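Visitor: This is a predicted model, with the sequence first.
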Amino acid sequence: MRLAKKVALITGGARGIGLATVKLFAKEGATVHVCDLNFDEDFAIDGVVRHRLDVTDFANWQTVVQDIIHQDGRIDILFNNAGTVLSYAGIADISIEDWHKVIAINQTGPFYGMKAVLPYMRAVGRGSIINTSSIWGIAGAAGVAAYTASKAAVRHMSKNAALTYVADGIRVNSIHPGIIQTPMIDAQDPQITDAVVSITPMKRLGRPEEIAYGALFLASDESSYMTGAELVIDGGYTAP
């Protein structure tokens, strides 16, 4: 039970990487509060509480966080995992509307999450925050302008928070998945997926569970000497 008696908040937890992490954290003893906009009707996991959360709405964040504090008294782990690609267009072609949507979900969402949770973590002098970035928060990619910009911002926002709140006993790290078999990837043009897999040294898609175990390590006390770090799980994509 690597997360025994810990309270975790996970966004984007209804499917993909988030769902795999919800299941793993619950299995490892955490009380898990899973947040998303839409849940399947049969979504039910022992030890897991559902919340409807729009990560782009700070008032919604405050309500959900206060509900968790009222119920469990604290939040030990925040996993800002919700994200979207939405547009594959470059800077010249992406619509202004799509740009703002992607930035709102991928970049402002984790900012709101940290802003809502940090006061409670600071009050007890501990906490682990994990922010999902991407391989494209480290390496460049053609097109996908808003996605790459937002994920690079998450990488450095995590470092900023790590250095700002280290004296409060709070650790902040980013996790950088490669191409993972999720509903978001399943929905994209297969040619894009095949192209990324072809230049991934392991020559395959990652599994959501492989990212979940990385998040588990960062959430647990096993990573107690890690903050401001980047955990890359990408099949070797960023190695060259």
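Guide: Yep, that arrived. Numbers count the residues shown, from 1 in each chain.
Visitor: alpha carbons only for contacts and neighbour counts from here, please
Guide: OK.
Visitor: From Ala162, how far out is Phe79?
Guide: Relative to Ala162, Phe79 is positioned 14 Å away (criterion: CA to CA, to the nearest Å).
Visitor: swap in Ala187?
Guide: From Ala187 across to Ala162, the span is 34 Å (CA to CA).
Visitor: Compare those two (neighbour count), which wins?
Guide: Counting neighbours by other CA atoms under 10 Å for Ala187 and for Ala162 shows that Ala162 has the greater number, 24 against 9.
Visitor: this is the comparison structure:
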Amino acid sequence: MARFSGKVVLISGGARGQGAAEARQIVAEGGRVVLGDVLEAEGQALAAELGAAARFLRQDVTRAEDWAAAVALAEREFGGLHGLVNNAGIYRPLPLMQTDAAHWERHFEVNQLGCFLGMQAVVPVMERGGGGSIVNISSTAGLRGSPNAIAYSSTKWALRGMTKAAAVDLAPKQIRVNSVHPGPIDTEMVKVWSNEQRTKRLSQIPLGRMGTAEDVARVVLFLLSDEAAYVTGAEIAVDGGASL
């Protein structure tokens, strides 16, 4: 039997990059996905590619009502919800002294508040279904200091703590919560780097290459699956050794 047969997973920021890679792999293994994103054209195109096993809705993760709509869509179209990937996030690098309150608050709203609202939104339906799995996408910037990224790093460190607190709170409901910490992954998010910055980051990776969205997706799928049934509150770096 396919690993995700009968399972439904909600992926925020699911229109492209890591979220899209996760969606493709889940559907390939028999699952169904609800894709939430503000990138409507890309999200609709991915849902069309994946066919009957996928639904897309426009989702602003900073709005509780958008989370409620995503959960309702999963229940209405697929009959329940078994997994959540809090994948949506922004990365707009600035050093400490160039970061103003608005820049800080925007990172907080998308990266941290969005994750909090997502976890709250899915718990009732997961509990009714007998449990589930939540995967919060943090970063190696949540494991170590990261240059020129005070706002981003703060939110990713916060996700690390939120994951552990939620894992304790939700264990009696049979809902597992884990965090994944990607390093430099070759997606749209890192196109803000100059060639010099990219070369420097590559030189710091023991495995000698940038990661791919598929590298991250494979770890996320493990944590969503029953293969990780005794794993909760864990943090897994997917970074080629960059955080060593």
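Guide: Received it, and whenever you're ready, just let me know what you need. The shown structure was predicted, so the numbers you read here are calculated from the model rather than taken from an experiment.
Visitor: tm score of chain vs chain?
Guide: Once superposed, the chains reach a TM-score of 0.95 (TM-score structural alignment, normalised by the length of structure 1), with 238 aligned residues with a CA RMSD of 1.2 Å.
Visitor: Aligned to Ile170 of structure 1, what sits in structure 2?
Guide: Ile170 of structure 1 is assigned Ile175 in structure 2 as its aligned equivalent, the criterion being TM-score structural alignment.
Visitor: Would you check how far apart that match and Arg16 of structure 2 are?
Guide: Here the distance between Ile175 of structure 2 and Arg16 of structure 2 works out to 27 Å (CA to CA).
Visitor: Which one's more surrounded, the two?
Guide: Ile175 (23 against 19).
Visitor: from memory the more buried one sits against Met126, does it?
Guide: Yes. Taking CA atoms under 8 Å as the contact criterion, Ile175 of structure 2 and Met126 are neighbours in contact, 7.3 Å apart.
Visitor: Now the common contact residues for those two.
Guide: With contacts defined as CA atoms under 8 Å, 6 or more residues apart in numbering, the residues shared by Ile175 of structure 2 and Met126 are Gly132.
Visitor: Cys35 of structure 1: which element?
Guide: strand 31-36 (DSSP states H and E).
Visitor: what span of structure 2 lines up against that strand?
Guide: Residue correspondence for strand 31-36 of structure 1 in structure 2, counting by TM-score structural alignment: residues 32-37.
Visitor: next helix or strand past the longest strand seen in structure 2?
Guide: When structure 2 is parsed with DSSP state E, its longest strand is strand 175-182. Tracing the chain past strand 175-182 of structure 2, the next element assigned as helix or strand by DSSP H and E is helix 195-203.
Visitor: For that following helix, buried residues please.
Guide: Of the residues in helix 195-203 of structure 2, those scored as buried under the neighbour-count criterion (16 or more other CA atoms under 10 Å) are Arg201, Leu202.
Visitor: Grab the nearest non-local neighbour of Phe108 of structure 2.
Guide: What sits nearest to Phe108 of structure 2 in space, not counting adjacent residues and going by CA to CA, 6 or more residues apart in numbering, is Thr155, at 6.0 Å.
Visitor: check which helix or strand covers the one you found.
Guide: In this structure, Thr155 of structure 2 is located in helix 150-170 according to DSSP H and E.
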